[in-house]
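# Dropping the sequence and predicted coords here.
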Amino acid sequence: MQVVAPPSPSDAARAGDGLVLRDVRIALGKAELFRIGLTVHPGEIATIMGPSGRGKSTLLAHIAGFLDPAFSASGEVRLGGEDLLALAPEERRLGLMFQDSLLFPHMSVAGNLLFALPQRIRGRRRRRAAVDEALADVGLEGLGERDPVTLSGGQASRVALLRTLLAEPRALLLDEPFSRLDRDLRGQVRTFVFERARSSGLPTLLVTHDHEDAEAAGGPILDLGE
């Protein structure tokens, strides 16, 4: 069992629109895997590290509202002062990125991004213009009609992040999103994702077993393997 001290009231107060985990406990059956507290400020990237099977991804699933019934969780999770656990998963407005880009294979690149655009952006021309602008902003101009399967690993990762950001999330949850990329590409995509998270002012929680990822994140690190 790993126990990490909860955030102090002053930390939580400074978080503003940040993500606050207070005495969050994850258990499998009667076995407690860990208990943690953490405050992630807007634009900050906090890292959860540890070996497989320690419940890192389970923590993200709990925050997002998709906890496997085999696990149990308790404690408080707040975002911007709001109790996330009282909301349905679709109401939490959290952006998730995984090992695989999980782009919809039956849609074009543009179709994937259009799917994420908020309904407040109305009209076909306005919506497509927003997508084209987003693609150009990340160096993918002209790839809107491409089939996702034809993209390189780095391109697919950028499109996946764009789709996440276009949905206007309030926080990001990153579950080993760089682990399937080769070393050079991993660094490029990691820099891209972290810069976007910081510039968007999103509290971000990263799960990884890679120390370089944690160092690049630059925020607090909780190691569940200690």
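Ah, there it is. Numbering: from 1, shown residues only.
# Could you use CA atoms for every contact and neighbour count after this?
Will do.
# which residues does the most centrally placed residue in the chain contact?
Centrality entry for the chain: nearest residue to the mean C-alpha point is Leu173, 2.1 Å, by Cα atoms, centre = their mean. By Cα atoms under 8 Å, 6 or more residues apart in numbering, the contact set of Leu173 is 60, 94-97, 204-206.
# That one belongs to a strand?
Yes - under DSSP: H, G, I helix; E, B strand; the rest coil, Leu173 sits within a strand.
# Would you mind measuring from it to Gly95?
For Leu173, the distance to Gly95 equals 6 Å [Cα to Cα, to the nearest Å].
# again with Gly218
With Cα to Cα as the criterion, Gly218 and Gly95 are 20 Å apart.
# again, but for Val109
When distances are taken as Cα to Cα, Val109 and Gly95 turn out to be 18 Å apart.
# okay, now the one to match up with it:
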Amino acid sequence: MLKGLELRDVVISKGSTPLVEINATIASGEVLSVMGPSGAGKSTLLAMITGNLAPEFHATGEVWLDGMNITDLPTHQRRVGILFQDDLLFPHLSVGANLAFGLRSGGSKRHRAAQIAQALREVNLEGYADRDPATLSGGQKARVALMRMLLADPCALLLDEAFSRLDSALRTQVRDLVFERARARDLPVVMVTHDLEDAKAAGGTVFTIAPHKN
């Protein structure tokens, strides 16, 4: 079975205007960086991969993940994780409860607690399970969001300007952590970014979406 993410003859249009045309194979542990001006269709491509394409857009082509055609599967069955520029933690839940939201249903309470504790250890937040997310720094929130997504056991990772709101030092730290965790789990990654430094840090291939003419 071919591992990785494949975008086969994908074309995304709005009305009669093609926005994105791409053929790409992202191997496990590799990163495809998608760059281009605002409004070019970068985030729209991620929406197509996750199955959340807005109705004003039309897409053709296929998305394959680990040898399976997921193009027509509902979002929750695709096993594609995504991180946004906002951490999107639930403010009314503790850090541990936020992480538990990423876990699949089932399993004993003890086992789930052990999984949460291990996730926090992985990102140097041991003992933070009962903390209020509002008390966390930006970098800590980003780490919790990453581990919540990974606890859902995705087979691919999408990054939608995930580092853009972090200052330069924190951006480097969180970016390196995300890529490290993705490689450790052999996840193919598609990263949307405006920042060439993100693409350089990722290595891999850069795909640039040209501005479209109305």
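Yes, it's here. Quick caveat, the model's predicted, so the values are computed rather than measured.
# Walking through the first structure, point out its helices one by one.
Under the criterion DSSP state H, helices of the first structure are mapped to 9-14, 56-64, 109-116, 124-137, 153-166, 183-199, 211-217.
# More neighbours: which of Gly218 and Gly95 of the first structure?
Between Gly218 of the first structure and Gly95, counted using other Cα atoms under 10 Å, the more crowded position is Gly95 (21 against 13).
# Show me what the more buried one lines up with in the second structure.
Under the alignment (TM-score structural alignment), Gly95 of the first structure pairs with Gly81 in the second structure.
# Now for Ala27 of the first structure, how many residues are close by?
Ala27 of the first structure has 19 nearby residues by other Cα under 10 Å.
# separation between the residue mapped onto Ala114 of the second structure from the first structure and Leu113 of the first structure?
Under the alignment (TM-score structural alignment), Ala114 of the second structure maps onto Ala129 of the first structure. Separation of Ala129 of the first structure from Leu113 of the first structure (Cα to Cα) stands at 11 Å.
# ok, these two, which is more surrounded?
Neighbours were tallied for Ala129 of the first structure and for Leu113 using other Cα under 10 Å; the higher tally belongs to Leu113 (29 against 12).
# Show me what that one aligns to in the second structure.
Pairing criterion TM-score structural alignment: the partner of Leu113 of the first structure within the second structure is identified as Leu99.
# Hmm, that match is touching Ala117, no?
No - between Leu99 of the second structure and Ala117 no contact is recorded; they are 9.5 Å apart, counting by Cα atoms under 8 Å.
# between those two, what contacts are shared?
In terms of Cα under 8 Å, 6+ apart, Leu99 of the second structure and Ala117 are not both contacted by any residue.
# give me the stretch of the first structure that stretch 183-197 of the second structure matches.
With TM-score structural alignment as the criterion, stretch 183-197 of the second structure aligns to 198-212.
# Could you pull out the buried residues of the matching stretch?
Along stretch 198-212 of the first structure, these residues count as buried under the neighbour rule (16 or more other Cα atoms under 10 Å): 198, 200-209.
# TSV please, covering the residues you listed and showing distance to Asp17 of the first structure.
Listed next are these as TSV, based on distance: Cα to Cα, whole Å:
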residue	distance to Asp17 of the first structure
Arg198	14
Ser200	12
Gly201	9
Leu202	9
Pro203	8
Thr204	12
Leu205	14
Leu206	18
Val207	21
Thr208	24
His209	27
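# circling back: could you check how far the residue nearest to the centre of the first structure is from Ala216 of the first structure?
Counting by Cα to Cα, the gap between Leu173 of the first structure and Ala216 of the first structure amounts to 16 Å.
# Give me the contact list for stretch 127-143 of the second structure.
Taking Cα under 8 Å, 6+ apart as the criterion, the residues outside stretch 127-143 of the second structure that touch it are 87, 89-91, 93-97, 116-117, 120, 123, 125, 166, 170, 174.
# how does it look with 6 Å?
Identification of contacts with stretch 127-143 of the second structure by Cα atoms under 6 Å, 6 or more residues apart in numbering yields 87, 94-96.
# Among the residues you listed, which one lies nearest to Leu32 of the second structure?
Sorting these by distance to Leu32 of the second structure puts Asp87 at the head of the list, at 21.7 Å, by Cα to Cα.
# who's in contact with the aligned partner of Leu32 of the second structure in the first structure?
Matched across to the first structure, Leu32 of the second structure falls on Ala46, judged by TM-score structural alignment. With contacts taken as Cα under 6 Å, 6+ apart, Ala46 of the first structure has the following neighbours: 205, 219-221.
# Just put those residues in CSV and tack on distance to Gly144 of the first structure.
Compiled in CSV, the contacts of Ala46 of the first structure are given as follows (distance: Cα to Cα, whole Å):
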residue, distance to Gly144 of the first structure
Leu205, 29
Gly219, 34
Pro220, 37
Ile221, 37
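# By neighbours, which of those wins?
Neighbour counts for those peak at Leu205, which has 25 neighbours (criterion: other Cα under 10 Å).
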